[in-house]
Every structure is written in structure tokens, then in C-alpha cells.
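Participant: coords please:
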Amino acid sequence: MTIQQFGPTDEEHPREKQRGPVVLRRSRRDEATTTDQRLLDSRGPADWVHTDPWRVLRIQAEFVEGFGALAEVPRAVTVFGSARTGRDHPEYELGARIGGALAKAGYAAITGGGPGVMEAVNKGCSEAGGLSIGLGIELPFEQGLNPWVDLGVNFRYFFARKTMFVKYSQAFICLPGGYGTLDELFEALTLVQTKKVTKFPVVLFGRSYWGGLYEWVRDTVYAEGKIGEKDVALLHLTDDVDDAIRVVEEAYQAWVEVH
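Facilitator: Below you'll find the model as predicted:
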């Protein structure tokens, strides 16, 4: 299956690296470390006592910039999935369908702003007339926001970015993905379980990919008493786009009734 490529070519949209709100292209992309790495992986002398307090100002700025950029975003759903998914892969087309369905249902689509499934969701949402949002992150390898992002914010710190994903979303939809997707999935489940957020469905899209994980949660984690019956129900497993949108809409309407 071949998916037609839309948007700018490599010449029009050169490879880039994000350093917070700063875009680095061409020879400026060679910086070896990231801001998160310099914060968390420091093994230097005690001069960190004098430098870390100043990092708080940069962290504060990330929250201020994120809140300011996203404050007027309408109801939205965050969709996660692999950055490694090619444009000719069926999951890319599926991501575009989900992005389009969210737009038609009146939701903005939020992704990590990168390539693969994220690009597909942004593309589908944008083409359907919805608001396509990308929340990027500084990484040691080149990535940059994909060309289908209408509103983009770049972050240095994962924890600031994660706050934006949850604060401005009514639901998570997880397509097949790797460690990043798993991280966001279980963080969302923890926040819902501990009632830090309410009426927040988590949809696992793709039974063949997520079925084993779902069964392990149900048949091992729950069966051994590590979580409760209601915790298992926080996950919704499906292969149907309409079903995923229904779960999102029902949760949103329940949230509206409470608020």
C-alpha cells in the first residue's frame, strides 16, 4: 500500500532539531545532549547547587508558554503512536482516519508532533478542517514538528509536556507504539486511578497489538490483587474508529454533566 506524500518536501522543510522553542537546522543540529539529559544525568561537582535553581525559571517558562498557547484550545483528544510507522504502513492510514474522525466530531487532535502515526493523525485532522496540535520534545536525534501541525509547542522537559497532554485532553487514544506510548499510557492510567483527573478514557486501538497487554493487566495484575476491578475498566480495547469516538464522546458528555 502506498500513501501519497503531502506537505513540504525535504528541501522546503529541512531536517531540524528542537531545543524548547528554538529550532536548529543544518550545521546547528549537532549539539550532542538535551536539556533533560543535562538536568537528570549530571555527574559533575557541587556547582549544580548554584545552577539548578536557575533551571527552575526555564521550567517555569515552559509551563507559562504551554498554558498560554493552549489556553483557548477547544475540547481535544491526544493520540499516541509510533514515530517509526512509515507512510506506506496501514497504521499510518488508520491514524489519518482517527484524526479526521476526531475533527468531524468537534475535537482538536493533539499528538507529540513527530513523524509516523503522529504525523498521520495531524494530517487527517488538518485535512478534515480540525485543529491539529503538536507538542514536540527536544531529543538527541533529529525530529522536529511534522508539517501538518497547525499549532505547535516545543518543550525541553518531558514532565512539562506531559502536563499539557493531560490538561488539555478529554481522552487518550493509543495506537501501536513503543516506550514513549507505553509511558504515556500508564501515566494516564495512574492519574485516573488516583483521581488526579476524572472522566478520562484511555482507548487501546488495535486488538492484535494491545490484546496481550490487556490480557496481562486483567489476568495477572488484577488476578493477583495489584489493581481493582474498576482499574481494569479504565482501558477500552477496540479496532473500530466509530467505537473509539463513541467512548470519547460518552466520557466527555459525562464530564460536562458534572461540570
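
Participant: okay, CA-based contacts and neighbour counts for the rest of this
Facilitator: Fine.

Participant: residues near Ser27, how many?
Facilitator: Neighbourhood size, Ser27 [other Cα atoms under 10 Å]: 8.

Participant: could you check how far it is from Pro14?
Facilitator: Ser27 is 11 Å from Pro14, where distance means Cα to Cα, to the nearest Å.

Participant: now swap in Ala188 and tell me
Facilitator: Per Cα to Cα, Ala188 is found 34 Å from Pro14.

Participant: quick one, which of these two is more surrounded?
Facilitator: Set Ala188 next to Pro14 and count neighbours by other Cα under 10 Å: Ala188 wins out with 22 against 12.

Participant: all helices of the stretch 1-150 of the chain, in order?
Facilitator: With DSSP state H, counting those that start in this stretch as the criterion, the stretch 1-150 of the chain has helices at 35-40, 48-70, 90-104, 117-127.

Participant: can you redo these as TSV with distance to Val79 and mean neighbour count?
Facilitator: Converted to TSV, these look like this (distance: least, Cα to Cα, whole Å; neighbours: other Cα atoms under 10 Å):
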stretch	distance to Val79	mean neighbour count
helix 35-40	23	13
helix 48-70	16	13
helix 90-104	8	23
helix 117-127	7	29
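
Participant: out of those helices, nearest to Trp148?
Facilitator: Closest to Trp148 of the helices of the stretch 1-150 of the chain, according to Cα to Cα: helix 117-127, at 5.1 Å.

Participant: report the angle between the closest one and helix 90-104.
Facilitator: Note on geometry: by axes from the mean of the first three to the mean of the last three Cα atoms, to 10 degrees, helix 117-127 and helix 90-104 are set 40 degrees apart in direction.

Participant: sketch out the helices for the stretch 151-259 of the chain, chain order is fine.
Facilitator: Under DSSP H, counting those that start in this stretch, the stretch 151-259 of the chain gives helices at 158-167, 179-193, 207-216, 229-232, 241-258.

Participant: one more, for comparison:
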Amino acid sequence: MSDDGVSAPGHGYRKGPVLLRGEQIPKTTSDQRLLSGAGSADWVHGDPWRVMRIQSEFVEGFGALAEVGPAVSVFGSARVPVDHADYALGMEVARLLVESGYAVITGGGPGIMEAANRGALEAGGLSVGLGIELPFEQGMNRYVELGVNFRYFFARKTMFVKYSEGFVVMPGGFGTFDELFEAMTLVQTHKVISFPIVLVGRDYWQGLLDWVGTTVLDRGMISAADLELLQVVDTAEEAVKIVLERGAELRAAEEAAASANARAEQAAQDSGR
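Facilitator: All right, here's what the predicted structure looks like:
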């Protein structure tokens, strides 16, 4: 995904179902207004209505994505130009994912997000974009087939996690880091199943991995097992291979658990006769 702070003039600013351009674009976002603690007690009256709006985002997101099927999220910078090697790599990752039976989900913006949506669309797969309200014009890229716009980051992040069987993380900035570390935290704390998290571009990510594997580990801030949550590769083929292998493992585990539950239920029924 990442929304790393570039604009795409003319695409417009999405505020829920409303499209705004030019001087109509507000100076603050819904997230800013929700999280602001300043001002009078008017929030007592306004926040309950925000709760309804937040609820509607979850309902709309769940409804739009419920039938997407197996999917993988591709994250990366919005700042990457079309002629950059990372753009071509993003297209290739998406193409291979589609050929392996996955839909591709991105943040719907430009750069690597556009590359992944384009690669998925041109390969004949489902190209999904989860947009976000930002204080600058960005808009949904033209290669998104199924797009959902969100006001709130936390609602949008839930959709990435709920409907993805893995994350492929391309080079990116703060937005990409945010999604990467959130995914790692959710897997580490067993809030989600241990889906694959693959970093693409060893030259870009190795410095981060070296720091995590030395300074952070040596201070006891993580365990050695936590380092296994991340795998770093250099090619699209390697990235997709890891996703496929882990996906097969997870499906086998789910089938085994379902069979075990069925046997237990049958045994309980037999014993009650």
C-alpha cells in the first residue's frame, strides 16, 4: 500500500461516497477529527454519530470484499514512478499471484500500489483497491476493478488483514512500515493466523533486518523466534513461492482441524445414543 505523501492532481479527494476537488478539499481528515482531544465538550454529542459512520465502514467493507476469495495484499510506496524497476517488480509479483489463483489487494493509490493493481488486471485476475481519505489528492488508480474508500485507517487495516492470506511488502516509507509492523505484531501475538510476510528487495530491507536481529534482539525486546516472522527475497518468483508454500500449509492445517472437529462431534453423538 503505502500512502507516503504524494498527490495525484485531478483524481479527487474521497470523503466516504462524496468526491471533492480543489478548494472543496478539507484541511483535516476524519481520523484527525476523531482522535483530537482539543476543544469543547461538543464531542459528547458528535462522537456517537461517528460511531455509526465507523460501523457503516465496516459493514460496507465486509459486504464488498466477502466474495473476493483467496487474496494477497501487496504494500509499497506511492512515490515510485512508472519507469522504476520497483514498479516493474510490483507488476510481476501481482501477475504471478493471479496465475497462482489469488486476487491482489493494495491501497489503491499510485506507485507500487498501481503497479500491483495493473499487474493483476492485465493478468486477468481480480484487482482490489482499499483507498483512504487523505489531506491531499491521491485517488484510486485506474487499474482497480473493485475499490472501497475508507475514512478511517483502522477500518481499512481490518480489511487488509481479514481478507488476505499473506502480505508481500515492497520498498516503501512510513505507511508501508506501519502496515508491515502491524502485520508482524498481529502474527506475533496470535491475533491472526501465521500468514506469510515477505519483504521484496534485500538491498532495501537488509539494514532494517540487521538492526532488528542485533540491537533489538540483543536488548531482549524480541525473541529469536520472532525473526522468523519475516522472510526477505529479491525476486517476484521467490516471494510468490513463499506465499504458496505457506498457504498450502495453512489450508492443510485448517482441513486437519475441521476433520478433527467432525470426528469429535461424531464421537459425541455416538456416545449419546
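
Participant: can I get the helices of the stretch 151-259 of structure 1 in TSV including distance to Phe63 of structure 1?
Facilitator: Below are the helices of the stretch 151-259 of structure 1 laid out as TSV (distance: least, Cα to Cα, whole Å):
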stretch	distance to Phe63 of structure 1
helix 158-167	6
helix 179-193	18
helix 207-216	32
helix 229-232	30
helix 241-258	25
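
Participant: tell me which of the ones you listed lies nearest to Lys199 of structure 1.
Facilitator: Of these, nearest to Lys199 of structure 1 by Cα to Cα is helix 241-258, at 5.6 Å.

Participant: so that closest one matches what in structure 2?
Facilitator: Helix 241-258 of structure 1 corresponds to residues 236-253 in structure 2, going by TM-score structural alignment.

Participant: contacts made by that stretch with the rest, please.
Facilitator: 89-90, 92-93, 96-97, 100, 165-166, 168, 195-196, 198-200, 233 (Cα atoms under 8 Å, 6 or more residues apart in numbering).

Participant: so which of the residues you listed is the closest to Gly109 of structure 2?
Facilitator: Comparing those against Gly109 of structure 2 with Cα to Cα places Gly90 closest, at 13.2 Å.

Participant: my guess is that closest one meets Met170, correct?
Facilitator: Yes. If you go by Cα atoms under 8 Å, Gly90 of structure 2 and Met170 touch, sitting 7.4 Å apart.

Participant: need the overlap of contacts for those two.
Facilitator: Common neighbours of Gly90 of structure 2 and Met170, counting by Cα under 8 Å, 6+ apart, are Ile112.

Participant: look up how far Val128 of structure 2 lies from Lys27 of structure 2.
Facilitator: 28 Å.

Participant: kindly report the same for Val216 of structure 2.
Facilitator: When distance is defined by Cα to Cα, Val216 of structure 2 is 35 Å away from Val128 of structure 2.

Participant: which of the two has more neighbours?
Facilitator: The neighbour count for Val216 of structure 2 versus Val128, taken as other Cα under 10 Å, is higher for Val128 (26 against 14).

Participant: show me what Arg84 of structure 1 aligns to in structure 2.
Facilitator: So Arg84 of structure 1 corresponds to Arg79, using TM-score structural alignment.

Participant: that should have said Thr220 of structure 1, apologies.
Facilitator: Superposed on structure 2 with TM-score structural alignment, Thr220 of structure 1 falls opposite Thr215.

Participant: over to Pro115 of structure 1?
Facilitator: Alignment note (TM-score structural alignment): Pro115 of structure 1 maps to Pro110 of structure 2.

Participant: excluding chain neighbours, what is closest to its match?
Facilitator: Spatial nearest neighbour of Pro110 of structure 2, chain neighbours left out: Ala78 (5.0 Å); criterion: Cα to Cα, 6 or more residues apart in numbering.

Participant: hmm, that neighbour is touching Met113, no?
Facilitator: Yes. Between Ala78 of structure 2 and Met113 there is a contact under Cα under 8 Å: 6.6 Å.

Participant: who's in contact with Arg19 of structure 1?
Facilitator: The neighbours of Arg19 of structure 1, taking Cα under 8 Å, 6+ apart as the test, are Thr34, Thr35, Ile137, Glu138, Asn154, Phe155, Arg156.

Participant: just put those in JSON lines and tack on distance to Trp216 of structure 1.
Facilitator: As requested, the contacts of Arg19 of structure 1 are exported to JSON lines (distance: Cα to Cα, whole Å):
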{"residue": "Thr34", "distance to Trp216 of structure 1": "35"}
{"residue": "Thr35", "distance to Trp216 of structure 1": "36"}
{"residue": "Ile137", "distance to Trp216 of structure 1": "31"}
{"residue": "Glu138", "distance to Trp216 of structure 1": "33"}
{"residue": "Asn154", "distance to Trp216 of structure 1": "35"}
{"residue": "Phe155", "distance to Trp216 of structure 1": "33"}
{"residue": "Arg156", "distance to Trp216 of structure 1": "34"}
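
Participant: what about these, which are in strands?
Facilitator: Mapping the contacts of Arg19 of structure 1 onto strands (DSSP state E) picks out Ile137, Asn154, Phe155.

Participant: alignment lookup: the first one to structure 2.
Facilitator: Yep, that's Ile137 of structure 1 we're talking about. Under TM-score structural alignment, Ile137 of structure 1 pairs with Ile132 in structure 2.

Participant: what of Ala128 of structure 1?
Facilitator: Checking TM-score structural alignment: Ala128 of structure 1 goes with Ala123.

Participant: so who does the nearest residue to its match once chain neighbours are set aside touch?
Facilitator: Spatially, and ignoring its direct neighbours in sequence, Ala123 of structure 2 is nearest to Arg95 (5.5 Å; Cα to Cα, 6+ apart). Residues near Arg95 of structure 2 by Cα under 8 Å, 6+ apart: Ala116, Gly119, Ala120, Glu122, Ala123.

Participant: any idea how far Arg95 of structure 2 lies from Val104 of structure 2?
Facilitator: For Arg95 of structure 2 relative to Val104 of structure 2 (Cα to Cα), the value is 9 Å.

Participant: what does Ala123 of structure 2 give?
Facilitator: Distance from Ala123 of structure 2 to Val104 of structure 2, by Cα to Cα: 11 Å.
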